[in-house]
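> Output the structure for:
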Amino acid sequence: MAARRTHERDPIYKIKGLAKDMLDGVFDDLVEKNVLNGDELLKIGESASFILNKAENLVENFLEKTDMAGKIFAGHIANSQEQLSLQFSNDEDDGPQKICTPSSPSESKRKVEDDEMEVNAGLAHESHLMLTAPHGIQSSEVQDTLKLCPRDQFCKIKTERAKEIYPVMEKEGRTRLALIICNKKFDYLFDRDNADTDILNMQELLENLGYSVVLKENLTAQEMETELMQFAGRPEHQSSDSTFLVFMSHGILEGICGVKHRNKKPDVLHDDTIFKIFNNSNCRSLRNKPKILIMQACRGRYNGTIWVSTSKGIATADTDEERVLSCKWNNSITKAHVETDFIAFKSSTPHNISWKVGKTGSLFISKLIDCFKKYCWCYHLEEIFRKVQHSFEVPGELTQMPTIERVSMTRYFYLFPGN
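A predicted model of the protein is given here:
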């Protein structure tokens, strides 16, 4: 029977002691300089206790595994000092510094050359931590295959609800297109490891729904805009009934980050740019046809949860009154809305983070695909989106709430898989 470890020889005890001594000094200084107050310190203490308890279990598990696992784990701990020095090396910078563990010496040199390496407002929070997902996701069974819509049901809905739904073209002669843009490698931000899982799963889903998928990876904001314009001009849209635009990247409140994004020199594709490229004026081939935007990206640094809230938000909107009044009637043309038939489904609410869990991919994309496979044979698109939202309704440690935005769809959109 193995002897019980004493505190003096227990590596976990030593690590906890060192961490406690270091953090005590840090928090004393933060309180002394009025950076943190008592309530904030209490919240941090509760979070630190949770992490420490979980870390102890993790260390003990690794000690029982192979030497290689121990080396990998020890290597990440050894890099913590370097990461902290990177984060706090420049107090005058305009945003949080990038904390990274380079995969090679050459990569380390390239990524440390610029003292502005950073993550803007929560970009680092697209986490790989194996924490608890929302209860709706934990409890539901994953749908392995896409459930097809019976032909008789397709014909019935298409006939009886013809005035309420978007027209669906017959499979023969239909040329549906979908675009996936996924940024995985970044110059200044964390690389989005394991994003290939989301790509493969989303590509498979769209192809099973009858879309030919165009995949583009690792683009700047300008390159993304160029690809969108080229995609909008594809002749296949004339004989298509809809399109999907899928974006997977880091993000901020203002939009999707390109691969060169940093605080002092933003590289961001704004939502307005996307909608403008595909509006009724610039993309006539998709006029009166559903245009579905799926966006997997953080939108800020917060986790989207509260304990108590009594305040109410105030929203305002500005109108270009002069421009509105300058519009004149012209009997030779037909008036049309500039922007219709759009819907955007984003992985989180504004200002908040979006989670990615290890090799299984992002929570949002995983649940979205699962709901499509289960329900798109009988439900319209917006109802499917609501089912995705419902699965996130009860928060776990990993908390986010997917959000339906900028909806200008005038009818219901059914995908009718198999038809």
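> Every contact and neighbour count from this point should use C-alpha atoms.
Noted.
> doesn't Val246 fall inside a strand?
Yes: judged by DSSP: H, G, I helix; E, B strand; the rest coil, Val246 forms part of a strand.
> Lys387 against Asp370, yeah?
No: if you go by Cα atoms under 8 Å, Lys387 and Asp370 don't touch, sitting 10.2 Å apart.
> Looking at these two, which is more packed in?
Neighbour count, other Cα atoms under 10 Å: between Lys387 and Asp370, Asp370 has more, with 22 against 18.
> isn't the more buried one right next to Val142, touching?
Yes: using Cα under 8 Å, Asp370 makes contact with Val142 at a distance of 6.1 Å.
> and for comparison, fold this next one:
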Amino acid sequence: MAEKELFNVRRKFVEEATEALIKQLLDDLFGDGVLNKGQRNCVLEENSTTEDKARSLIDMVMSKGDAASRKMIAHLQSRDPSLYSNLGLSSGQPAQPGPTTLTSHDIRRKKQNDRDIYPVSKDSMSSRVSLLITNIKFTDETSNRNGAEKDEANMEKQLKALGYEVVKHTNLTGKAIDDALNEFSKHPKLKETDSVLVVIMSHGKRDTVLGVDCKKKISDNERPDEFPIDNIYKHLNAANCPALLNKPKIIIIQACRGEGEGSALVRDGANAAVVSDDADEGNIEDDAIVNKEKDFISLLACTPDTVAYRHHVEGSYLIRFVGEVFTAYAQKDDIEELFRKVMQRFEDFPSRFKRQMPTKDRCTLTKRFYFFQPSEAGFTSV
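As a prediction, this is how the structure comes out:
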């Protein structure tokens, strides 16, 4: 698909596209009706560098789907054959549809009626709510997270684009983070929403997020300023937050999980076999019993005991890649596929000598969840 082709060459296009080429492509796509005047001006006027203009253009086109992506590829072939060839793109011409090809409307309707997909309605979408917690400034100023201001702004923008009201907190202690989760679990919109998103960004350890009063060294009688990640699941599980029963709870955590590097020199080796035993619980029959923890999915910035990286100006790589993938694919892919695409972005990590790999954790989704938008799901806007 053309959209996937653009996504695969996105980084190289951003690095190599010239200002003149970007303006030509904008004019071509404006003439095709792919972009309107406001969108064309947005790319040129709201981005200061050529790379930012290229990034904005390709993300905007990908968000409009396969047909728009095909047109951009075709114009790129005409305007800059050398770059087109270097990117390894194909002609951009649509394949001839077979007799059983479904239209995009058919696919959306099929998703809406699929029992393997979490239900979404116009009313539930209007009640969406999210929690965004970002620690930027710390009591120990040497721990300040430079660039996290951009993470906060980008994540808030992304959440709103997905239709979520944003409950935002900045610079909290570990206890204050816990209090914010507890308060959020009682939010009046949770009863009507179809899902929630919780995003926490700070320093961290393997199983905790650090509060703003954290210290690099503490005495034996001091308690560390930490928030246990496990408390997220406790506050939002069926026992403590029945309003979210059977609704997806999506967690994104940008924080280190240790001090180790995420890279290693690979050598040949063999792994021992792993054996697991099955336990027979017999026949269980209970009334009014629900799974205490269900319908969660989490994306953590890195694997256990390793660090997560953040650019001191542009912000963390996880949040940047989440924004890029969600902008391009949130209209068509379910949350697990979106997370997989984010993880895939890290295979092309900017540094030759560093590595980072996000981790999907505690996934108890029993269905697929899509961020349906009103125009996608067949709903009328209000």
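> where's Leu219 of structure 1 relative to Met248 of structure 1, distance?
Separation of Leu219 of structure 1 from Met248 of structure 1 (Cα to Cα, to the nearest Å): 11 Å.
> between these two, what contacts are shared?
Residues touching both Leu219 of structure 1 and Met248 by Cα atoms under 8 Å, 6 or more residues apart in numbering: Asn183.
> Strands of the stretch 151-300 of structure 1, start to end?
Per DSSP state E, counting those that start in this stretch, the stretch 151-300 of structure 1 carries strands over the ranges 176-182, 211-217, 243-248, 251-252, 255-257, 268-270, 291-296.
> Tell me which residues touch whichever residue in structure 2 pairs up with Ile199 of structure 1, please.
Aligned counterpart of Ile199 of structure 1 in structure 2: Glu152 (TM-score structural alignment). Glu152 of structure 2 is in contact with 132, 134, counting by Cα under 8 Å, 6+ apart.
> count of neighbours near Ile107 of structure 2?
Neighbours of Ile107 of structure 2 using other Cα under 10 Å come to 14.
> Ok, Leu205 of structure 1 next?
Around Leu205 of structure 1 there are 19 residues (other Cα under 10 Å).
> do the same with Ala19 of structure 1
Neighbourhood size, Ala19 of structure 1 [other Cα under 10 Å]: 12.
> which SSE is it in?
helix 11-32 (DSSP states H and E).
> Output the residue interval of structure 2 matched by the helix or strand following that helix.
Using DSSP H and E, the helix or strand that follows helix 11-32 of structure 1 in sequence is helix 38-63. Per TM-score structural alignment, helix 38-63 of structure 1 has no counterpart in structure 2.
> so after helix 38-63 of structure 1, what's the next helix or strand?
helix 67-78.
> tell me what that next one is packed against?
Contacts defined by 3 or more Cα pairs under 8 Å, 6 or more residues apart in numbering; DSSP states H and E place helix 67-78 of structure 1 against helix 38-63.
> Spatially nearest residue to Ser354 of structure 1 (excluding sequence neighbours)?
Cys298 (4.9 Å; Cα to Cα, 6 or more residues apart in numbering).
> Next: His203 of structure 2.
Nearest one to His203 of structure 2, counting by Cα to Cα, 6+ apart, is Ala255 at 5.0 Å.
> which ones are touching the one you found?
The contact partners of Ala255 of structure 2, by Cα under 8 Å, 6+ apart, come to 201-205, 209, 300-302, 307-308.
> Which one of those residues is nearest to Glu347 of structure 2?
Using Cα to Cα, Cys302 is the member of the contacts of Ala255 of structure 2 that lies nearest Glu347 of structure 2, at 12.8 Å.
> Aligned counterpart of the residue nearest to His203 of structure 2 in structure 1, please.
Mapped onto structure 1 by TM-score structural alignment, Ala255 of structure 2 lines up with Ala297.
> do Arg310 of structure 2 as well
Using TM-score structural alignment, Arg310 of structure 2 lines up with Lys356 in structure 1.
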